[in-house]
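Chemist: Quick one, structure for this:
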Amino acid sequence: MDSETRQLRALEAEVAALQRECRMLQNPGEKASGAWKSFQKFSQSDPEEWESLQDLRSQLGHLKSEVTFLSKLTGFNIRNYSKREDIANTEETENDTKKVLWRHRLSGNCNMVTFQLEFEVLEIETEEKKSSVITDLSIIMEPTEYSELSEFASRAEERRDLLMFFRSLHFFVECYEYRENTFKHFKEKYPDNVHFSEGTCSHCMEIHSARQPGFELVIVWKIQIDEEGKVFPKLDLLTKVPERALELDKNRVIETAPLSFRSLLGVLGIEAALDSLIRLFSADNN
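Modeler: Presented below is the predicted three-dimensional model:
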C-alpha cells in the first residue's frame, strides 16, 4: 500500500504542475510578469554575473564592428561558415601525437564575384608544438565568364593555397573596378568617339575616327594572374582600317601602332596613354 500511495501522490503532483502550466498559458501577462520579476531578481542578486554578461555584450558589439570594417577594407563578405571535426580521421598515436581533421565550408562574395570554398585542415599536436596543414581545397566561383579566374582557381586548388586565393581575388576585383571606371570616364569625356559593344563592363573599348570613317582602334584590356598569383593589367591595341589605307601607309605607321602604344603605356601610364590616343581620333584635331 505504501508504494501505491507514493505513486498516487506523485501522479497528483504531476497533475497539479500541469494545471499550473495551463493557467500560465491562459494568462500570458502573468507569465511575462513572472519572467520579468525573475529577471529583476537575477540582476539584483548576482551583480558580478550581470556585469560579465554586459561585458560579453560589449565585446560582441566590438567584434561586429571590426568585421564590418574588414569587409569594407578587403571587399570580402562572408555569408556562411561551418566547421566540423571528421571523427573517422581523428587519431592519437603512441607518441602522444594527436591528429584531428577539420572540414571547413564557407561562401561569400568579393564585389561581383561569388565563391564557395570547401577545405580540410589537418591539425597535428604534440607535446612540443601544434601545427596545421590544408590537405584538400575545392573552389567554386561565379559568374564563370571570367576565364582568368577559372584558371587561377584551378591553380589555387592544386596548391591548396588559401592565402593566394583571397589575396589575388581581392586585387583582381580592384583591377576590374579600375578598368570599368576608366572606360566609363572616357565614354563620358568622348561620347562620339568611344564605344562599347558590351557596355563599360566589357574588356574592349572601340575608338572611332571622327575625321576618317572606317578607321577604328580597339583597346583590349585584360586582367591577368600569373603562376604566383600576381594580378596585373595587360593592354593591347588592334587596328581596323580600310585596305586602301594600308597600301598607302608607306611608313608602316598602322602596322607598328600596337608596339608604339605599348611604349606609350610605359611612358605615360594607362589613363594618359588612352587619352592621347582618343584625342588623335577626336574632331578637335581637325
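Chemist: rest of the way, CA atoms for contacts and neighbours
Modeler: OK.
Chemist: Kindly tell me how buried the closest residue to M205 other than its chain neighbours is, as a neighbour count.
Modeler: Setting aside the residues directly before and after it, M205 is nearest to I219 in space (CA to CA, 6 or more residues apart in numbering), at 5.0 Å. Neighbourhood size, I219 [other CA atoms under 10 Å]: 18.
Chemist: Tell me which residues of the host helix or strand of I219 come out buried.
Modeler: According to DSSP states H and E, I219 maps onto strand 216-225. By 16 or more other CA atoms under 10 Å, the buried positions in strand 216-225 come out as 216-219, 221-225.
Chemist: Including distance to L70, could these go into CSV?
Modeler: Shown next, in CSV, are the buried residues of strand 216-225 (distance: CA to CA, whole Å):
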residue, distance to L70
E216, 44
L217, 41
V218, 38
I219, 35
W221, 30
K222, 28
I223, 25
Q224, 26
I225, 24
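Chemist: How much space separates C110 from K184?
Modeler: Applying CA to CA, to the nearest Å, the value for C110 to K184 is 21 Å.
Chemist: oh, I was asking about S260
Modeler: Counting by CA to CA - S260 and K184 are separated by 24 Å.
Chemist: Those two: which has the busier surroundings?
Modeler: When neighbours are counted by other CA under 10 Å, S260 and K184 differ, and K184 comes out ahead with 17 against 13.
Chemist: list the helices and strands the strand or helix carrying that one packs on?
Modeler: Here K184 sits within helix 162-189, counting by DSSP H and E. Helices and strands touching helix 162-189, by 3 or more CA pairs under 8 Å, 6 or more residues apart in numbering; DSSP states H and E, are strand 98-110, helix 147-159, strand 194-195, strand 216-225, strand 231-240.
Chemist: Could you list the residues in contact with the fourth one?
Modeler: Outside of strand 216-225, the residues that reach it under the criterion CA atoms under 8 Å, 6 or more residues apart in numbering are 148-149, 152, 168, 172, 175-176, 179, 203-209, 231-241.
Chemist: now the other sequence, so there's something to compare against:
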Amino acid sequence: MDPETRELRALEAEVAALQRECSMLSKPWRKTSGARKSFKKFPQSDSEGWESLEDLKSQLGHLKSELSFLSKLTGINIRSYSKTEDITNNEVTDNDTKKILQRHRISGNCNMVTFQLEFQVLEIETKEKLSSVITDLNIIMEPTEYSELSEFASRAEEKRDLLMFFQSLHFFVEWYEYRKNTLEHFKEKYPDIVYLSEGTCSRCMEIRSARQPGFELVIVWRIQIDEEGKVFPKLDLLTKVPERALELDKNRVIETAPLSFRRLLGVLGIEAALDSLIKLLCVEND
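Modeler: This next block holds a predicted model:
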C-alpha cells in the first residue's frame, strides 16, 4: 500500500470516528437545526463521496469544527467513543430479519463532571421497517459527592434514556455554576456577614446577624432533578435563634420566615431575594 493510500485510509478512519462523536452530541439537541443540517452534508460512510486526499482533509477540518461547535453548545466534551456490532440473520416466515446488537462505550465530561457510558442498542431490520431500542445502560460519574446526580443516574439507567441523561446533565452543570458564582458573589460583597461552611462548592450560605449575636439564617440551596429529568433549584431558609428570641416573637415572624422567604423568591428571584434578606436582617443601620 503506497503512502498516499495509507494516509487516505487513516483520514477516513478519523472522519468516521468524528462523525460518530458529532452524531452522539447532536442527537440530544435536536433543536439545533443549523448544526444538524451542516452535519448531514458530510458523507456518512468511510468511502462515500471522497474524490481526493485534499477533499478528505477539507471534510475532516469541517467535522472537527462541527464537533467543537457542538461541544461548546452543549457543554459536553466526548473524549473517546467506540462501537462494536454483532449481526445475525433469521428466517421469519417469508421475511428476512436482520438483528444488529451494537455495543457503545463513551467517556467524556461536562465541566467538572466526568462520565463513562456503556450501552447496547438492538436494531431489528425487516423488509418493512427498521426499529431500534436501548437494551442496557450503565452510567458512571465522578466526582460522587453530587448526591442529586447519583440518584438521577440510577433513574436514567432504569429508563435507558440517553436523551434525558445528556440534557439533564447539561442543565445541572449550568445551575451548579450559577449557584457557585452567586454564593461567592455574596461572600465577597458581605465578607463579615456571609459564611460558606463547605467552601466554594457549598450548598449552604450562613448569614450571621451583625446586630443580634446568636441570630443566624441558613440558606440551603439544592439542585433537584425530577422523574422526567427537569432540573430546577430549590432554596430553603432555616433559622437559628436564641430561645429568648423565640419567646419574645409574639407575631411569629421567625416561625413564618421560611414561608415568607419562598414568597420573596417568587417575587424577586434568587439574587435579589438573597440580597434583600441580608440587607434587611444583618446590615447595621446608619
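Chemist: Next, the TM-score between them, please.
Modeler: The TM-score (TM-score structural alignment, normalised by the length of structure 1) is 0.80; 239 aligned residues with a CA RMSD of 1.9 Å.
Chemist: E125 of structure 1 contacts K99, doesn't it?
Modeler: Yes. E125 of structure 1 lies in contact with K99 (CA atoms under 8 Å); the separation is 6.5 Å.
Chemist: ok, those two, which is more surrounded?
Modeler: K99 (19 against 16).
Chemist: how far away is that one from E92 of structure 1?
Modeler: From K99 of structure 1 to E92 of structure 1 the distance is 6 Å (CA to CA).
Chemist: Next, count neighbours for I124 of structure 1.
Modeler: Other residues close to I124 of structure 1 by other CA under 10 Å number 17.
Chemist: One more: the one 3 residues further on?
Modeler: One way to gauge burial is a neighbour count; for E127 of structure 1, by other CA under 10 Å, it gives 9.
Chemist: Would you agree it falls within a helix?
Modeler: No. Per DSSP: H, G, I helix; E, B strand; the rest coil, E127 of structure 1 lies outside any helix segment and is coil.
Chemist: measure L122 of structure 1 to E243 of structure 1 for me?
Modeler: Taken as CA to CA, the span from L122 of structure 1 to E243 of structure 1 is 64 Å.
Chemist: Out of the two, name the residue with the larger neighbour count.
Modeler: L122 (19 against 8).
Chemist: Check which helix or strand the more buried one maps to.
Modeler: strand 113-125.
Chemist: To W50 of structure 1, which of the helices and strands packed on helix 162-189 of structure 1 lies closest?
Modeler: strand 98-110 (34.5 Å; CA to CA).
Chemist: Report the inter-axis angle for that closest one versus strand 113-125.
Modeler: Calculated by axes from the mean of the first three to the mean of the last three CA atoms, to 10 degrees, strand 98-110 of structure 1 forms an angle of 170 degrees with strand 113-125.
Chemist: contacts for strand 98-110 of structure 1?
Modeler: Here strand 98-110 of structure 1 makes contact (CA under 8 Å, 6+ apart) with 75-87, 89-92, 114-126, 169-170, 173.
Chemist: how about a cut-off of 6 Å?
Modeler: Strand 98-110 of structure 1 is contacted from outside by 75-86, 90-92, 114-125, using CA atoms under 6 Å, 6 or more residues apart in numbering.
Chemist: filter the residues you listed to the buried ones?
Modeler: Buried among the contacts of strand 98-110 of structure 1 (16+ other CA under 10 Å): 75-78, 114, 116-125.
Chemist: Tell me the spacing between K83 of structure 1 and G29 of structure 1.
Modeler: K83 of structure 1 is 41 Å from G29 of structure 1, by CA to CA.
Chemist: Which part of structure 1 matches stretch 192-207 of structure 2?
Modeler: Mapped onto structure 1 using TM-score structural alignment, stretch 192-207 of structure 2 covers residues 192-207.
Chemist: Quick check: buried residues in that stretch?
Modeler: For stretch 192-207 of structure 1, burial by neighbour count (16+ other CA under 10 Å) applies to 193-196, 200-207.
Chemist: and of those residues, the nearest to T68 of structure 1?
Modeler: Nearest to T68 of structure 1 among the buried residues of stretch 192-207 of structure 1: C201, at 27.4 Å, using CA to CA.
Chemist: now the closest one, what's its secondary structure?
Modeler: coil.
Chemist: Please name the residues that touch it.
Modeler: With CA under 6 Å, 6+ apart, C201 of structure 1 has these contacts: E180.
Chemist: what does the one 4 residues further on give?
Modeler: Residues touching M205 of structure 1, when contacts are defined by CA under 6 Å, 6+ apart, comprise 196, 218-219.
Chemist: want to throw these into JSON lines with distance to R103 of structure 1?
Modeler: Shown next, in JSON lines, are those (distance: CA to CA, whole Å):
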{"residue": "F196", "distance to R103 of structure 1": "45"}
{"residue": "V218", "distance to R103 of structure 1": "48"}
{"residue": "I219", "distance to R103 of structure 1": "45"}
